[in-house]
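In: Kindly generate the corresponding structure for this input.
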Amino acid sequence: MRPRQAAMLSIPELIRKKRDGRRLSDGDIKAFVEALTSGSIQDCQTGAMLMAIWQRGMDPRETATLTKEMMLSGEVMSWPEEWAGLMVDKHSTGGVGDKVSLVLAPALAACGCKVPMISGRGLAHTGGTLDKLESIPGFNIHHSADGAWTRGRRPR
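Out: Got it, this is the predicted structure:
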């Protein structure tokens, strides 16, 4: 006998559940992220859910599930096994000036590290990393994810 699966809540029901201080299940969070990525949720519903989350907070499990579902909602990159121990992460919480990325990433790469970076464009008055890099004559900012690593989507 198969275990009975809980009925899927609608987006308004999910919003009410969190607004009322109840914990969102893994399935609730997955449904919310899927609605976001499919475009089936209204902007006002997204705002209402985010407000409910901000006001009521999330417990560690909800936070971990939301983070995982967000990560798996798009393209997930994987790296060759021979890169194990060489991968480093350089990311930023933002700010003005791009004072570290443009110097640190090439220095780490020169030392043999693999530094995958996702950078922004058109950020405030200073521009993003991509804006700065593409201002260098001959610098190619257009690279494919194919070749150096494999790409894949999470099986659903």
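
In: C-alpha from now on. contacts and neighbour counts both.
Out: OK.

In: what's the spacing between Arg16 and Met51?
Out: Distance of Arg16 to Met51, given as Cα to Cα, to the nearest Å: 11 Å.

In: err, Thr150, not the other one
Out: 37 Å.

In: One more, please, to line up against the first structure:
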Amino acid sequence: MKKHLKQFLWLSPFLLFALYWLGIYWSLRNPMEEIVYSENGGIMRNMIVKSYTQTIGSGAPWKEDEGFQTFPYSDKIVGGKAHLAVTMFRGTADWFYMYKYKLNESTSVNLIFEYDASKKIFYQSDLYLTINETSYEGQQLLDQLATY
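Out: Reported below is the predicted structural model:
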């Protein structure tokens, strides 16, 4: 009996650590919550999930004192004429993604996607065409884009 008690006492810190780790991991219900935890989480964040800024290949680290930060995706993920960046806010998962595709030197198609953490939805919030720093939306966008 004493042998089993000693084994249990010896293993209990490891079991508690494993249960704590599983509790955190199971509380992350979707990929966006995992991303938030990877950047803003506590001590266990680096053991559970890889940092999002590492995943997207951004060389910029998350700065603890900033309210929000924008991180570009690496050229290995998107490159050439495409540019993708994510803007993350401290303490919330309400982030937005900016995608830009250059048609030529002065013309680009720009899309903005947002993630609403309270509703748990990811949606496109804006689409516009920029030609020589002039933006076009709606039917004007389609008319201008027809030339390309």
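
In: What does the superposition give as a TM-score?
Out: In this superposition the chains share a TM-score of 0.25, using TM-score structural alignment, normalised by the length of the second structure; 71 aligned residues with a Cα RMSD of 5.7 Å.

In: about what we covered before: between Thr150 and Met51 of the first structure, point out the one with more neighbours.
Out: Between Thr150 of the first structure and Met51, Met51 has the larger neighbour count (other Cα atoms under 10 Å), namely 15 against 12.

In: top helix in the second structure by residue count?
Out: helix 2-27 (DSSP state H).

In: continuing past that one, what's the next helix or strand?
Out: helix 31-40 (DSSP states H and E).

In: can you pull the buried residues of the helix or strand just after that following helix?
Out: Going down the chain from helix 31-40 of the second structure, the next helix or strand is helix 45-48, by DSSP H and E. Within helix 45-48 of the second structure, the residues that count as buried by 16 or more other Cα atoms under 10 Å are Arg45.

In: Please identify the buried residues of the next helix or strand after helix 45-48 of the second structure?
Out: Elements were assigned by DSSP H and E; along the chain past helix 45-48 of the second structure, the next helix or strand is helix 52-55. Judged by neighbour count using 16+ other Cα under 10 Å, the buried positions of helix 52-55 of the second structure are 52-53.

In: Counting by contacts, list what helix 52-55 of the second structure packs against.
Out: helix 31-40 (3 or more Cα pairs under 8 Å, 6 or more residues apart in numbering; DSSP states H and E).

In: which residues touch the helix or strand hosting Gln139 of the second structure?
Out: Here Gln139 of the second structure sits within helix 138-145, counting by DSSP H and E. Outside of helix 138-145 of the second structure, the residues within contact range by Cα atoms under 8 Å, 6 or more residues apart in numbering are 128-129, 136.
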